[in-house]
Structures are given as C-alpha cells and as structure tokens.
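Asker: 3D, please:
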Amino acid sequence: MKEIIRVERKRILSLRNFLIFSVVILIFSIFSSLGSLNNYNVYDSSGNIIISSTDNLKESKLNKHDKLLDEKTLKDVVDRKDKSKYLYNSNLVTLVASNFEKLVEELTDDDISNFYKQRLSNVKVNLGGTAMVDDIDKLASKGEELNTPLQLGYAEGWKNLNNDMIDFVTIIIFIVPFIILPVFGEDPKTRMKQLYTATKHGKKTLVKSRIIAGFEVSSIIYGVAILIFSLSKLSILGFKGANLPIQNSVNYLFFPYNITYLQQYLLNVTIGFMAIIVMVSITLLFTVIAEQILSSAVFVIFFLAIMTSLPNNNFILNHFFKNFLPYNMTNFNSYYIHPEIYNISGEIIPTYVLVILVSFIVFTISTTCTVVISNIKLASKLK
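Answerer: Predicted structure coming up:
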C-alpha cells in the first residue's frame, strides 16, 4: 500500500511542480515581509523619512524598552516623559489611549489606578451584541485571569506573521483543491485500474491509497508553505516576543483569554490546517461523484464562490453556518478582536475551539462518504 500511495502522490504533484510551488511561495513571502518592513518608516509632515524602518526596529528591539504596564509606566506615559517617535514608544502611547475615551494627557490618577478595571469594562462592551448578558459576563470574567501588569516588549515579527496569515492561508485554501483534482482521475500510465481488477481487495486498497495521498499532498503543501512564510516574516522582522501576551497589541487589548503570540500562532496554524483538510475532503467528495476533472473543477469553483459571496449582515447565518466554512475559518482576527460567544450546556466555548471540533466532524463525514461512494463505483465497474 505504501508503494501505491507513493505512486499516487507523485501522480498528483510531481517533484518538479512542488519545487516550483516552493520557489513561488518563497518569493511571495520575501516580498510580503519586505512590504511589512517598509511600514515602519517614520515620516515628518513633509513626507521625508526621519527614522528608517531598520533603525526603528533596531532601537525598539532593545531590552531596555521592555517594561511592565504598571502605574509607574502609565504615569510616565501621561506625563510624556518619552516623546520619541520610535515604535516602542508610539505602541505604548497608542495602547494606553485605546483603553479610554479621552486623550492620554487628560488621564487622571484615578484613571491610571483603574486601568485594568477599565479594560475589563471595555471587554464587555467589545462583546456586546454577540450573546445574552449573562454569557457576556461569563466570558468577560476570563479577562480577570489576565496576568497583570502586562509585560510589554517587541513582538512585531509575531504580530505581522499572525495578521498576514489571514490572506496567505486563504490563498493556499483556494489553490490546494485544484492541485488534488486528479486524485480520482484516471491515468493509464500508473496502471492503477489493473490493480483493483486483478486483486481481491485491490479496489479498497486503491481507494484508501488515493485518499491518503490526497491528504498527504495537501498537508505537505500547507506545511511547507507555512514554514517558508513564517521563517521569512520572522527572519526579517524578528523572532523576539513569542512569549508576550497578545494583549500588548492595541488590536487585541480587549481579548478576554490569556494567550501569548506563540500560542496565537499555533492556534492559527491548526485552524488553517483544519480548514485545508475540510476543503480537501469536500473536494475529494466532489471528484468521486463527478468523476471527470473538469466537472469537479466546476463544483469546486462554485463552492468557493458561494463561500466568498455569503452576506455578512446576517448574524444567525454567520454564527451557526458561515463561521465554520473554510474561507471564514481563516479570518483569524475574528477570534481575537470581536470573538463570538458559543454557550454549550452552560459552558462558554472559545470560537476557535468549536471551529476545530466542527471541522474535524465535517472532515470525518466527508471522507467517509468519499470512501463509500468510491467503493460502490469501483465495484460497479467490475460487473
């Protein structure tokens, strides 16, 4: 069976095509990373660069700028003791300001001492409209578990990586189904038809081998693409900050759960992988039903079009259906910026956990249907 899987894997994606794909991903990743780097140039009112991106990041990476967001630090921010335009300082000022509805200079001593209480109130406001008040209170209470005062420091590599993975993984999801379309296509060069007609259990072995090969190819493509993209981003923007809480980013200050940038990255990678295998399982089901590659491609295009065109203004549709589609699963920021609330048997389940569980169920059902239909069709061909 291993040899059959190897042959099928090679038929789906040759080494030459895999190398070409890897080179394209590498070039894309480098250009994306350099584009992110250019965003850190600091300009004056005339549009001239006063701090280059490399100098900005080099200064902001220094350990002396790592600090706790305690009352002393907050007081220093209000008094504007550091007026530099370097990233480390602008991030700090923006983070503090985002917790209040007034200017930093207007913050009082009471505001400073109640910084984390105000954050908890903002967590509840941020969750508003997604569930019942009791459920919002339950999830918001998770915000009290945040390790305070917050540890601040440089983590731009991880911030950019986690944010840019949204578009990158979505692109991979759109590409992979078309790569695996030939899984159930006929190729006389491999003589696979002779295998299942010549042996007693050949048809079952062939079906299993083709399905395994399809998932192996998809997993390899995803794994290599993520590895190249991640190393490119982190090599250019820095590996520092993986252990920092994501709440030290203004985007995630009101996220209720206590996780680090590394944990966020691993969650994103896992969700992206689940989205890939769901998309692959559905594609395999399409191909085994349609049998012809062209017809299967039409099915896949139709499915992708439906996923991307569903309306965003219907909460019920989004909450119970759209959030679990592969295309929407890869909108990673939705899990951290405006997380939705799912109450199951009185327990609040994080959206990203429920998405992983549901996608595994869909993958299992789709794959089972593919195996059953494939065996039935192959058996009918032998009669």
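Asker: going forward, measure contacts and count neighbours with C-alpha atoms only.
Answerer: Fine.
Asker: pretty sure residue 147 sits against residue 258.
Answerer: Yes: between residue 147 and residue 258 there is a contact at 7.4 Å, judged by C-alpha atoms under 8 Å.
Asker: higher neighbour count, those two?
Answerer: Between residue 147 and residue 258, counted using other C-alpha atoms under 10 Å, residue 258 has the larger neighbour count: 15 against 11.
Asker: Provide a list of residues in contact with residue 218.
Answerer: 176, 180, 276-277, 280 (C-alpha atoms under 8 Å, 6 or more residues apart in numbering).
Asker: now these as CSV including secondary structure, distance to residue 127 and neighbour count?
Answerer: As requested, these are exported to CSV (DSSP: H, G, I helix; E, B strand; the rest coil; distance: C-alpha to C-alpha, whole Å; neighbours: other C-alpha atoms under 10 Å):
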residue, secondary structure, distance to residue 127, neighbour count
176, helix, 35, 21
180, coil, 40, 25
276, helix, 29, 29
277, helix, 30, 27
280, helix, 33, 27
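Asker: from those residues, pick the one nearest residue 7.
Answerer: Top of the list for closeness to residue 7, among these and by C-alpha to C-alpha, is residue 180 at 14.0 Å.
Asker: contacting residues for that closest one?
Answerer: The contact partners of residue 180, by C-alpha under 8 Å, 6+ apart, come to 12, 214, 217-218, 280, 283-284.
Asker: can you rerun that using 7 Å?
Answerer: Neighbouring residues of residue 180 by C-alpha atoms under 7 Å, 6 or more residues apart in numbering: 12, 214.
Asker: distance of it from residue 374?
Answerer: As judged by C-alpha to C-alpha, to the nearest Å, residue 180 and residue 374 stand 16 Å apart.
Asker: now stretch 158-169, how far from the chain's geometric center?
Answerer: The chain centre lies 7 Å from the centre of stretch 158-169; the measure is C-alpha atoms, centre = their mean, to the nearest Å.
Asker: to compare with the earlier structure, here is another sequence to fold:
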Amino acid sequence: MVKKLIFIEIKKCINPKIIFAFCFFTIIFLSTFFLYSISSTDVYVNEFSINAKIDGISAKRDAQAKIEKKLTDKELRNSLKGFTGITNDKSNFDSTGNLMINDSESIKMFNKYSDLANLVIRAYSPMYSFNPNILNHLDLNDITVQSIFVNRENNIKTINPDFSDKLKEQKYIDFGYSLGWQTLLNDLPYIQIYSMIISLIIAALIFFVEKKCNMNMILRTLATKESKINFIKAITVLIMNSAIYFSIVLIYSALIWSVFGLEGWNMKIQTSYLFWLSPFNINYFQAYVVNVLIGYLAVLVVTFFTCYEVTFVKTKLHSYSKNIQF
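Answerer: You can find the predicted model right below:
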C-alpha cells in the first residue's frame, strides 16, 4: 500500500505543466551557464565567440598532450621561458595594455604553457593572492618542481599546520590536460545550488499541492495516521529530489565533457593552480565524486529541513484552526 501511495504522490508532480516548466527552466539555466563557462574559460583567442573558444580549447588539448606527463625541471623552465617570451613582448599588447596576440603559433604556445605558468605564479605569490607580474621578478633558472612543492607545503602550513601532516609525499608533478575536470569542479557548486532550489519547489508541491488528486483526503479515508502521511510524503520528496539532482549533474557533466573532453581524470588535483592548496591527495575523478556526494548531502539536508518546517507549520495551523471559535 505504501508503494502505491508513494507512486500516487510522484504522479501528482508528473503532469504536463510541471514537467514543461521544469524542463524549460532547467534547459535555459544549464545552456546559459554552459555557454558562460565556455566563454570564461582560461583559453586565449583573438576572436571573441563561442566557436573560437571551442576551437581554442581543442587546440589546447592537442598542445598540452605533448608536454611530458612527469614534469621535469627542464620542461618546466622551457615552458616558463616560452610563456614569458610572449608576455614580455610589447608587440603582443595593444595601446591600452591588454594582451593582443595575433600570431597563431604564439597563441598556441601561450595556451600550451599558460596553466604551468599560472601554477608557478600561484606557488610563488603571497598567500591568497595571484600576481602574474611575479614571473618578472623570479630567476626562471632557479625554479624547480621541488621548490614549487616546498612553497605549497609552507602555504598549507599557514592555512592549518595539521594539513601538512596529512599530505602524502609528492616528488613530481603529473602534468597534462585536465581542463574539463577543472571546469566541472568550478561549476558544480552553481549547479548544486540550482538543484537545491528545485528541491525546495518539489517539497512544496508534494506537501502543499492537493488540488486535483486531493492526496491528503485519500490518505485520511484509509485511516492513515498523520505521521505515516508525512513519512510517505518525505519518502516521495527524497525519491524525486535524488532523481532530479543526479539527472541535472550528469547532464551538465556530459555537456562539459562533450567540449572539454575526459582527459586528465586520473591526475592529482594539485596539478591545477586552482586547487594547488587543497589538502586532499586525490585525483580529479575522486574530487568530482566527492563534490557530487557533498552536493547530494546538501540536497538531502535542504529536503529534510523543508519537510520538517512544512510539517511543523501545517501542524500549527491545523491546531490553531481547531481552537478558533465562531
């Protein structure tokens, strides 16, 4: 009987108007955010358009695939010299000081080495800052893979001394193309916030919308206890929100992978300057799974508190209405 009642509750939410509204707003949100994510990707192009960005991402994938996976000091220095050779060339800047590279080979080289350069900038910049000019004040011949690790460990000790004790020893940087996973880890919080908003709406539909099917009356005619009614509704909300959350996350992930690719899933997240100070010694796929599960836990918390608050308010209102005398 419980399964049938849950099915009826789910069916209550699955009607053409609700499905259309949900699909419409989800498609608009995911498409808009996806295009914004591509346009804001750290890939240089001399023509501002989505197609140019996609071509730039593809070229970056091909170029970074040629970098040695186990980064050596020689490869690191050559990359930095190639990068600074472009950024220090005044002909690559316009009159207002903005980077304006026209040579196609220089663009490929810039995109190929920009992530490594940014990693070094992050490692040598003061805590919680990112100063691109710092490369002009460093002797590139003195920069080694080990020195980057030393700077990272010192910065992590500044954040929390206990973090450094949890770090496993890393002797080399496993560098390569991982832009798709980096982008996903950056975008997931916004996708999860949207999912939580949808969770609130679903909870409201399950607990409040009774117009057509009059579910509460059906349950009460079966002499069902109030606590069981709320349990059935809570299980329904959990099922609906779980299905919606993982559907939204997987759809957006598929969109990102379709453009950025799946390469780099097994690389350490510390190979990206964005996650250089992470105390977790895990790869991008593991970080993705952890973030998805944390987001799901947040959805469960939102679902629980919404169900609790709605039930509490309805109980108070029902109690208040009984005490009203006419």
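Asker: can I assume residue 68 of the second structure sits in a strand?
Answerer: No: assessed with DSSP: H, G, I helix; E, B strand; the rest coil, residue 68 of the second structure is coil; it does not lie in a strand.
Asker: just the element for the residue minimising distance to the centre of the first structure, please.
Answerer: Compute the mean C-alpha point of the first structure, and by C-alpha atoms, centre = their mean the closest residue is residue 268, 3.6 Å away. Using DSSP states H and E, residue 268 of the first structure sits in helix 261-290.
Asker: over to residue 18 of the first structure?
Answerer: helix 15-38.
Asker: mind listing what's buried along the lengthiest helix in the first structure?
Answerer: Identified as the longest helix of the first structure according to DSSP state H is helix 202-237. Neighbour-count burial for helix 202-237 of the first structure, with 16 or more other C-alpha atoms under 10 Å as criterion, is recorded at 202-219, 221-222, 224-226, 228-234, 237.
Asker: residue 115 of the first structure matches what in the second structure?
Answerer: In the second structure, residue 115 of the first structure lines up with residue 148, judged by TM-score structural alignment.
Asker: for that match, which non-adjacent residue is closest in space?
Answerer: residue 123 (5.9 Å; C-alpha to C-alpha, 6 or more residues apart in numbering).
Asker: what secondary structure does the counterpart of that neighbour in the first structure sit in?
Answerer: Under the alignment (TM-score structural alignment), residue 123 of the second structure pairs with residue 99 in the first structure. Secondary structure, three-state DSSP: residue 99 of the first structure is coil.
Asker: run a quick neighbour tally on residue 99 of the first structure.
Answerer: Residue 99 of the first structure, neighbours per other C-alpha under 10 Å, totals 21.
Asker: my guess is residue 278 of the second structure is in a helix, correct?
Answerer: No: per three-state DSSP, residue 278 of the second structure lies outside any helix segment and is coil.
Asker: residue 37 of the second structure versus that one, what's the distance?
Answerer: Taken as C-alpha to C-alpha, the span from residue 278 of the second structure to residue 37 of the second structure is 22 Å.
Asker: repeat for residue 164 of the second structure
Answerer: 33 Å.
Asker: then residue 189 of the second structure?
Answerer: Taken as C-alpha to C-alpha, the span from residue 189 of the second structure to residue 37 of the second structure is 13 Å.
Asker: cool, and residue 246 of the second structure?
Answerer: 20 Å.
Asker: and what of residue 59 of the second structure?
Answerer: Applying C-alpha to C-alpha to residue 59 of the second structure and residue 37 of the second structure gives a distance of 17 Å.
Asker: ok, residue 204 of the second structure next?
Answerer: For residue 204 of the second structure, the distance to residue 37 of the second structure - C-alpha to C-alpha - is 31 Å.
Asker: mean distance of the longest helix of the first structure to its aligned residues in the second structure, please.
Answerer: Helix 202-237 of the first structure, aligned to the second structure and superposed, deviates on average by 1.8 Å (mean C-alpha distance after the TM-score superposition for the first structure).
Asker: could you check the angle that helix makes with helix 261-290?
Answerer: Put simply, helix 202-237 of the first structure runs at 150 degrees to helix 261-290, going by axes from the mean of the first three to the mean of the last three C-alpha atoms, to 10 degrees.
Asker: run the chain-centre distance for helix 202-237 of the first structure.
Answerer: Distance, centroid of helix 202-237 of the first structure to centroid of chain: 16 Å (C-alpha atoms, centre = their mean).
Asker: cool, stretch 9-19 of the first structure as well?
Answerer: 26 Å.
Asker: for it, which positions count as buried?
Answerer: Buried, per 16+ other C-alpha under 10 Å, within stretch 9-19 of the first structure: 9, 11-13, 18.
Asker: contact partners for residue 71 of the second structure?
Answerer: Counted by C-alpha under 7 Å, 6+ apart, residue 71 of the second structure has contacts 172-175.
Asker: could you do residue 214 of the first structure as well?
Answerer: Counting by C-alpha under 7 Å, 6+ apart, residue 214 of the first structure has contacts 180, 183.
Asker: what's it aligned with over in the second structure?
Answerer: By TM-score structural alignment, residue 214 of the first structure lines up with residue 237.
Asker: how much space is there between its match and residue 231 of the second structure?
Answerer: In terms of C-alpha to C-alpha, residue 237 of the second structure sits 10 Å off from residue 231 of the second structure.
Asker: quick check: end-to-end length of stretch 120-139 of the first structure?
Answerer: Span of stretch 120-139 of the first structure from end to end, C-alpha to C-alpha: 11 Å.
Asker: check which residues of it are buried.
Answerer: 120, 122-124, 126-127, 130, 135-136, 138-139.
Asker: now flag whichever of those is closest to residue 363 of the first structure.
Answerer: For those, the residue nearest residue 363 of the first structure by C-alpha to C-alpha is residue 130; the value is 27.5 Å.
Asker: mind checking what the closest one lines up with in the second structure?
Answerer: Using TM-score structural alignment, residue 130 of the first structure pairs with nothing in the second structure.
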